[in-house]
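Trainee: next comes the sequence, and after it the predicted model I'd like to discuss.
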Amino acid sequence: MITLNVAYTEPVNCSDPCIPTLTREQIWKGLELKARCPQDFIPSFDNSRVIEERDDGSYILREAHVASDLRESPMAGKWIREECRLYRPIMSHFTLPDGSIIQNALSEGPGQDLYLTFTYQWKLFDIEPKTKEAEMARDDHMKLAVSSVQGTIRALRKLAEEHRL
């Protein structure tokens, strides 16, 4: 068993004047939507449902359905129950049943630029440390982190264009 720790950060806005700038408020609203409807942000999910919501919306228990055609995932076609805690206005924290943790953080850098960082602590019970499988898992999960951040930024832009943020 290994715990695989990966993280990826990307600036949310760019210098291209043709691409509208997203505000901190828009990004946070999008992260709140992502906690409730992850399938709008994560292509591997095709459905979700909120089971419980409390503490003024800062605690969400949800189930997300992994797409059946996602052959590379052992979870394909299954529902995953996740606890989500929202720490307004900077972070969402997801805990999976196996103890894996995912965090989505909105941070500020030089010049008040906004950055989105996703961190993962994956519990991989069927992989041994320092093996070829562990190395491949790290590479695969890093690709997942990159695509998740980039996909979330694309989804945020689309929602902003549709005036849903």
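Mentor: Perfect, thanks for sending it. Numbers count the residues shown, from 1 in each chain.
Trainee: please make it C-alpha for all contacts and neighbour counts, starting now.
Mentor: OK.
Trainee: can you show me the strands along this structure?
Mentor: Remark: strands assigned in the chain by DSSP state E are 2-11, 45-54, 59-66, 79-87, 91-95, 101-108, 114-124.
Trainee: let me have those strands in JSON lines, adding mean neighbour count and distance to M136 as columns.
Mentor: As requested, the strands of the chain are exported to JSON lines (neighbours: other CA atoms under 10 Å; distance: least, CA to CA, whole Å):
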{"stretch": "strand 2-11", "mean neighbour count": "17", "distance to M136": "11"}
{"stretch": "strand 45-54", "mean neighbour count": "15", "distance to M136": "23"}
{"stretch": "strand 59-66", "mean neighbour count": "21", "distance to M136": "21"}
{"stretch": "strand 79-87", "mean neighbour count": "19", "distance to M136": "23"}
{"stretch": "strand 91-95", "mean neighbour count": "20", "distance to M136": "23"}
{"stretch": "strand 101-108", "mean neighbour count": "20", "distance to M136": "20"}
{"stretch": "strand 114-124", "mean neighbour count": "19", "distance to M136": "12"}
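Trainee: use this one as the comparison:
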Amino acid sequence: MSYAFAVTRPVNPPGAEPAITEEQLWKGLQYKARYPSAFVPMITSCKVVSDEGNKLVREVTFGNSPEVVTETVEAHEATIVYFEMNTGIRVTNMVSYGPADEILLTYGFANGIPGVDAGSPKPSAKELNARVGKGVEGSIAVVRQMVKEGKL
């Protein structure tokens, strides 16, 4: 059985400095598509095979695995980035807005969650929220650092 799950985090929670704009977040997600290891430590290598701007194909390896995973990445400015893996897993990064116009970032997984064996029981929503949420928070932290350094 394959699992699906999604987690949302605020991009600019109280006290976070500097505030990240929608444009900066989107540029950060574009950077993440091409240089994912800065955002996803489990990705140990990435080779972009083709890049057509809003659509690219990349080959990545995870951890110590010798297996190369091919991903087709499709961006729909400035809201959604789809990562379609040749393993059947689909990852979605989505920029959205809350009721007070706060910027939110959601990571969604369909047809499986990396790091969760399809044959094992699905972890609880609380456990997945914590685990996947750390990934979203980590990506926001990388974008914030890039903003601080004037890279975005």
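Mentor: Yes, it's here. Keep in mind that this is a model prediction, so the values were computed, not measured.
Trainee: so after superposing, what's the score?
Mentor: With the length set by TM-score structural alignment, normalised by the length of structure 2, the two chains reach a TM-score of 0.88; 149 aligned residues with a CA RMSD of 2.1 Å.
Trainee: how about CSV for the strands of structure 1, with distance to K34 of structure 1 added?
Mentor: Listed next are the strands of structure 1 as CSV, based on distance: least, CA to CA, whole Å:
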stretch, distance to K34 of structure 1
strand 2-11, 17
strand 45-54, 11
strand 59-66, 11
strand 79-87, 10
strand 91-95, 9
strand 101-108, 10
strand 114-124, 13
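Trainee: T21 of structure 1: which of those is closest?
Mentor: Set against T21 of structure 1 and scored by CA to CA, the strands of structure 1 come closest in strand 114-124, at 10.1 Å.
Trainee: so what angle separates the directions of the closest one and strand 101-108?
Mentor: 170 degrees (axes from the mean of the first three to the mean of the last three CA atoms, to 10 degrees).
Trainee: so how far is strand 114-124 of structure 1 from its chain's centroid?
Mentor: 7 Å (CA atoms, centre = their mean, to the nearest Å).
Trainee: looking at the strands of structure 1, spot the one closest to T23 of structure 1.
Mentor: Checking these against T23 of structure 1 by CA to CA gives strand 114-124 as the closest, at 8.4 Å.
Trainee: give me the contacts around the closest one.
Mentor: Applying CA atoms under 8 Å, 6 or more residues apart in numbering, the external contacts of strand 114-124 of structure 1 come out as 1-13, 24, 98-109, 145, 148-149.
Trainee: can you tell me the centre-most residue of structure 2?
Mentor: N93 (5.2 Å; CA atoms, centre = their mean).
Trainee: what does that one align to in structure 1?
Mentor: In structure 1, the residue matched to N93 of structure 2 (TM-score structural alignment) is N104.
Trainee: its match contacts Y87, doesn't it?
Mentor: No: applying CA atoms under 8 Å as the test, N104 of structure 1 and Y87 come out as separate, 10.2 Å apart.
Trainee: any shared contact partners between these two?
Mentor: Counting by CA under 8 Å, 6+ apart, the residues touching both N104 of structure 1 and Y87 are H93.
Trainee: ok now stretch 139-147 of structure 1, how far from the chain's centre?
Mentor: Offset of stretch 139-147 of structure 1 from its chain centre (CA atoms, centre = their mean): 11 Å.
Trainee: which bit of structure 1 covers stretch 20-36 of structure 2?
Mentor: The aligned range for stretch 20-36 of structure 2 is 22-38, by TM-score structural alignment.
Trainee: residues contacting the matching stretch, please?
Mentor: The contact list for stretch 22-38 of structure 1, computed with CA under 8 Å, 6+ apart, reads 12-13, 40-41, 45, 47-50, 60, 62, 64, 84, 86, 88-90, 92, 104, 106, 114, 156-157, 159-160, 165.
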